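Participant: after the sequence you'll find the predicted model.
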Amino acid sequence: MFQISSSFSIIEQNKNSGKFEVSGLYPGYGITLGNALRRVLISSIEGAAVTSFKVEGAPHEFTSLEGIKETMIDIMLNLKQLAVKLYTDEPQTIQLSVTGEKEVKAKDFASNSQVEIANPDLHLATLTDKKASLELEATIEKGLGYVPVEMRKKEKLPVGVIPVDAIFSPIEQVNVEVEDMRVGDRTDYNRLIITINTNGTITPLEALSQAISILEGHFELLKEKINLLQPEKETKLSLETKIEKAPKEILIEDLPISTRTKKALINNGIKTLAGLLRYREDNLTKLEGLGDKSISEIKEVLQNIRFTLKP
C-alpha cells in the first residue's frame, strides 16, 4: 500500500470565497478527492432559505399592488436570493412593514434572534408613492440543495401564502484544479486546488470541513458494515492470546468494537485495556463521543474477555 503524505494550506479566504491547496497527493488522487468533495459541497451542505411568503392585500403571485413597482413574482424572485442563516431546526418567520416612497431592502425585516441575514442590502421592492405600504411575512426553513415548488405540492398552504422555489445550498460555486508536482524523484504526484464561493452564511473553510466530515461518516459506516461480515476467528485468537498478558499490553485497536467507539476512546486518551479499566461507567458517559450505545458495546466486549469496568 502506498504511503499517504500530503499537506493542506489556505491560499486565500474571506467571508464568501476561499482557495485551498492539498499537495503531495498520490498520482490520480487529486481528481479522486477533488470530484468527491465537489459533489458533496454542491449537493449536501445544509442551509436555509425562504420557502413561502405572504404580502398583505395580495391573494396570489400574479397580483400587482398600487404603489409598489414590482409584481409579486418579482418580489418572489428577490426573496429567493435572500441569504439567511437559521440557528434552529424549526421554521421561522420574519416580517417587515414599510410605508412611504423608498427602496425596500432585506435589512428592513424586523430582527429575529434565530435568523441572521447575510445580505441585508438585497433589493426586495420599490415603493413609488408616499402613501404606499408593504407588509410582508416570509417563512425560513432548513434544507439541502434546490427544492422547487413542484416537489412540495403536498404542503397545504393558507390562502394568500405564496410558495417559493427554495435554494437551500449556501454553496454558489466550486471549482477543482489538479496539477502535477514533484515529490522526490517522481513528477506525477498531484496538487489539488479547490476554490469555494458561498453566500456568506458559512465560510468556505467551514463548508470544506463539513464536506470532509460527510464523506468520512459514510466511509466509517461502510467500513463497520464490512467488518461485521468478515471472519472473526483470527481476531479472536489474537485477542485470546493477548488476554493472557497484562491488560496494559492490549490496545484499544485490538478490541472487537466498532470503529466509531474505538475512535472515541482513543480521542479521549484511552489507548489500552488497562486505561479503559480505570474508568467507572458513569465516568465514561461523560467523555465526548461515547453514548449509551457505545457504553453497552464496551461492557459486552469486556464481559466476553472476562473483564468489567470499575464499580
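Facilitator: Cool, the structure landed.

Participant: only C-alpha atoms from now on, for both contacts and neighbour counts.
Facilitator: Noted.

Participant: so how far is Gln173 from Thr126?
Facilitator: 30 Å (CA to CA, to the nearest Å).

Participant: burial check on Gly184, number of neighbours?
Facilitator: Gly184 is flanked by 7 other residues according to other CA atoms under 10 Å.

Participant: cool, and Leu79?
Facilitator: Leu79: 24 surrounding residues under other CA under 10 Å.

Participant: again with Gly18
Facilitator: Neighbour tally, Gly18, other CA under 10 Å: 20.

Participant: next one: Ile167
Facilitator: Ile167 has 23 nearby residues by other CA under 10 Å.

Participant: ok, now the one 3 residues further on?
Facilitator: With neighbours defined by other CA under 10 Å, the count for Pro170 comes to 29.

Participant: quick revisit: more crowded one of Thr126 and Gln173?
Facilitator: Of the pair Thr126 and Gln173, Thr126 is the one with more neighbours under other CA under 10 Å, namely 20 against 14.

Participant: which residue is the nearest non-sequential neighbour of that one?
Facilitator: In this structure, Thr126 finds its nearest non-sequential neighbour in Glu103, 4.5 Å apart by CA to CA, 6 or more residues apart in numbering.

Participant: just Ser23 next, same as before
Facilitator: Arg191 (4.3 Å).

Participant: got the contact list for that neighbour?
Facilitator: By CA atoms under 8 Å, 6 or more residues apart in numbering, Arg191 lies in contact with 21-25, 30, 178-181.

Participant: so Lys19 touches Ile11, yeah?
Facilitator: Yes: judged on CA atoms under 8 Å, Lys19 makes contact with Ile11 at a distance of 5.4 Å.

Participant: okay, those two: which has more neighbours?
Facilitator: Lys19 (20 against 12).

Participant: got the contact list for that one?
Facilitator: By CA under 8 Å, 6+ apart, the neighbours of Lys19 are 10-13, 193-196.

Participant: now the two most distant members of those.
Facilitator: Greatest spatial distance in these: Gln13 and Ile193, 13.0 Å, computed using CA to CA.

Participant: which of the two has more neighbours?
Facilitator: Comparing Gln13 with Ile193 by neighbour count (other CA under 10 Å), the higher total belongs to Ile193, at 22 against 16.

Participant: ok, the closest residue to that one other than its chain neighbours - how many residues close by?
Facilitator: Once flanking residues are discounted, Ile193 sits nearest to Glu21: 4.5 Å by CA to CA, 6+ apart. Number of residues near Glu21 (other CA under 10 Å) recorded here: 18.

Participant: next up, a second structure to put side by side with the first:
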Amino acid sequence: GYDVLNPKQVICTLDKKHKFDAELDVRVGRGFATGDENKRPDQPIGLIPIDSIFSPVTRVKYAVENTRVGQRTDYDKLILEIWTDGRLTPDDALLQASAILRHHLDVFVNFNEEVIEFDETPAGVSEENIKLKKLLNMSVNEIELSVRAANCLNNANITTVGQLAQKTEAEMLKYRNFGKKSLNEIKDKLQQLGLSLGMKFDPGMVDMPAAVAEGASPNGTPSEK
C-alpha cells in the first residue's frame, strides 16, 4: 500500500452532491516532470497526464550574516531554513544535497597528480611502511561511507584514513550530527582495512591536510593567526 504524506493537498473542487472517483498512476522519479513528459503513446482515453513533483523539498530560505571567529568579524555565516513534505527530514535533505554537490565538485579537486615510481625502495624505508603510508593517506571518500558519516567527516575536516584512525571514539562523538550508528560504521570500515580508532603513527606517515596547513584548526573552523 501507499501512505499519503500530504492529505491536505487539493485535488479538485466539486459542486455539492457530487462524488469524485479516480484511478491514479504512481511512479518513482526525480526532480520535476511536466504533464507532457508523463504522456504515454498507449495511454487510454480519459487519462489526464499531470505535472509530477518528486522532490521532497518544498521550500528553502537562506540568509548570509556576519559572524565572529576569534577577534575577526569579517566571516560569513550561512543560515538555511528547509521545509519538506515528510519523506525526508530537513537535516537529511541537507545532507543528501551536500553530498550531491560535493560529488559534482569532485571533478575540480580530484585531479590526477603525476606519479613518479622508483624501481628500488628508498634506504631505511620498508615496503610495509610504504604500503601503510599509502593506505593512511587514502581519501575517506574511497571507503564508501554513508552520506551522513561522510558529511560529518567533511565538516570535521577529516579527509584521509590516517587522520580518521588517529581519532578516539570520544573525539568522534563530539562532532555535530555524529552518533553511535556512524561510529560503528566507521569502526567496521577501518577494521576492514586492518586499522582502528585511537591509533598512533610515526611522524610523516600521515600527511597534514591542506586546510590545516593553510591555517584552519583540525575541526574545520578557521583558526586565528
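Facilitator: Arrived safely, thanks for sending. Fair warning: this is a prediction, and the values are worked out from it, not measured in the lab.

Participant: where's the spatially most central residue of the second structure, which helix or strand?
Facilitator: With distances taken as CA atoms, centre = their mean, the residue of the second structure nearest its centroid is Ala99 (3.1 Å). Assigned by DSSP states H and E, Ala99 of the second structure belongs to helix 90-109.

Participant: next: Val60 of the second structure.
Facilitator: Residue-wise, Val60 of the second structure maps onto strand 57-69 under DSSP H and E.

Participant: just checking, Asn6 of the second structure touches Arg87?
Facilitator: No: Asn6 of the second structure lies out of contact with Arg87 (CA under 8 Å); the separation is 10.1 Å.

Participant: who's more crowded, those two?
Facilitator: Set Asn6 of the second structure next to Arg87 and count neighbours by other CA under 10 Å: Arg87 wins out with 12 against 9.

Participant: which non-adjacent residue is nearest the more buried one?
Facilitator: Nearest one to Arg87 of the second structure, counting by CA to CA, 6+ apart, is Pro56 at 6.0 Å.

Participant: which residue numbers in the first structure go with the strand holding Val60 of the second structure?
Facilitator: The aligned range for strand 57-69 of the second structure in the first structure is 171-183, by TM-score structural alignment.

Participant: re the thing from before, who are the neighbours in contact with the residue nearest to Thr126 of the first structure?
Facilitator: Contacts of Glu103 of the first structure by CA under 8 Å, 6+ apart are 123-127.

Participant: Serialize those to a markdown table and add fields for secondary structure and distance to Asn304 of the first structure.
Facilitator: Formatted as a markdown table, those follow (DSSP: H, G, I helix; E, B strand; the rest coil; distance: CA to CA, whole Å):
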| residue | secondary structure | distance to Asn304 of the first structure |
| --- | --- | --- |
| His123 | strand | 66 |
| Leu124 | strand | 65 |
| Ala125 | strand | 69 |
| Thr126 | strand | 73 |
| Leu127 | strand | 75 |
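
Participant: need the three-state assignment for the residue nearest to Ser23 of the first structure.
Facilitator: When classified by DSSP: H, G, I helix; E, B strand; the rest coil, Arg191 of the first structure comes out as strand.

Participant: again, but for Gly194 of the second structure
Facilitator: coil.

Participant: roughly how far apart are it and Thr160 of the second structure?
Facilitator: In terms of CA to CA, Gly194 of the second structure sits 15 Å off from Thr160 of the second structure.

Participant: tell me which of these two has more neighbours.
Facilitator: The neighbour count for Gly194 of the second structure versus Thr160, taken as other CA under 10 Å, is higher for Thr160 (21 against 8).

Participant: surely that one and Ile143 touch.
Facilitator: No: here Thr160 of the second structure does not reach Ile143: they are 10.0 Å apart, not a contact under CA under 8 Å.

Participant: in stretch 169-186 of the first structure, what counts as buried?
Facilitator: Neighbour-count burial for stretch 169-186 of the first structure, counted by 16 or more other CA atoms under 10 Å, picks out 169-171, 174, 176, 178, 180-181.

Participant: give me the distance between the two termini of stretch 7-21 of the second structure.
Facilitator: End-to-end distance of stretch 7-21 of the second structure: 16 Å, with CA to CA as the criterion.

Participant: outside of that stretch, which residues touch it?
Facilitator: Residues contacting stretch 7-21 of the second structure (CA under 8 Å, 6+ apart): none.

Participant: centre of the chain to it, how far?
Facilitator: Centroid separation for stretch 7-21 of the second structure versus its chain: 41 Å, with CA atoms, centre = their mean, to the nearest Å.

Participant: stretch 38-48 of the first structure maps to which residues in the second structure?
Facilitator: Stretch 38-48 of the first structure maps onto no residues of the second structure, going by TM-score structural alignment.

Participant: could you give the separation of that stretch from the chain centroid?
Facilitator: On CA atoms, centre = their mean, the centre of stretch 38-48 of the first structure falls 7 Å from that of its chain.

Participant: what is the burial count for Asn151 of the second structure?
Facilitator: Burial of Asn151 of the second structure is recorded as 20 neighbouring residues (other CA under 10 Å).

Participant: count of neighbours near Thr187 of the first structure?
Facilitator: By other CA under 10 Å, the burial measure for Thr187 of the first structure, its neighbour count, is 11.

Participant: can I assume it sits in a strand?
Facilitator: Yes: using three-state DSSP, the secondary structure at Thr187 of the first structure is a strand.
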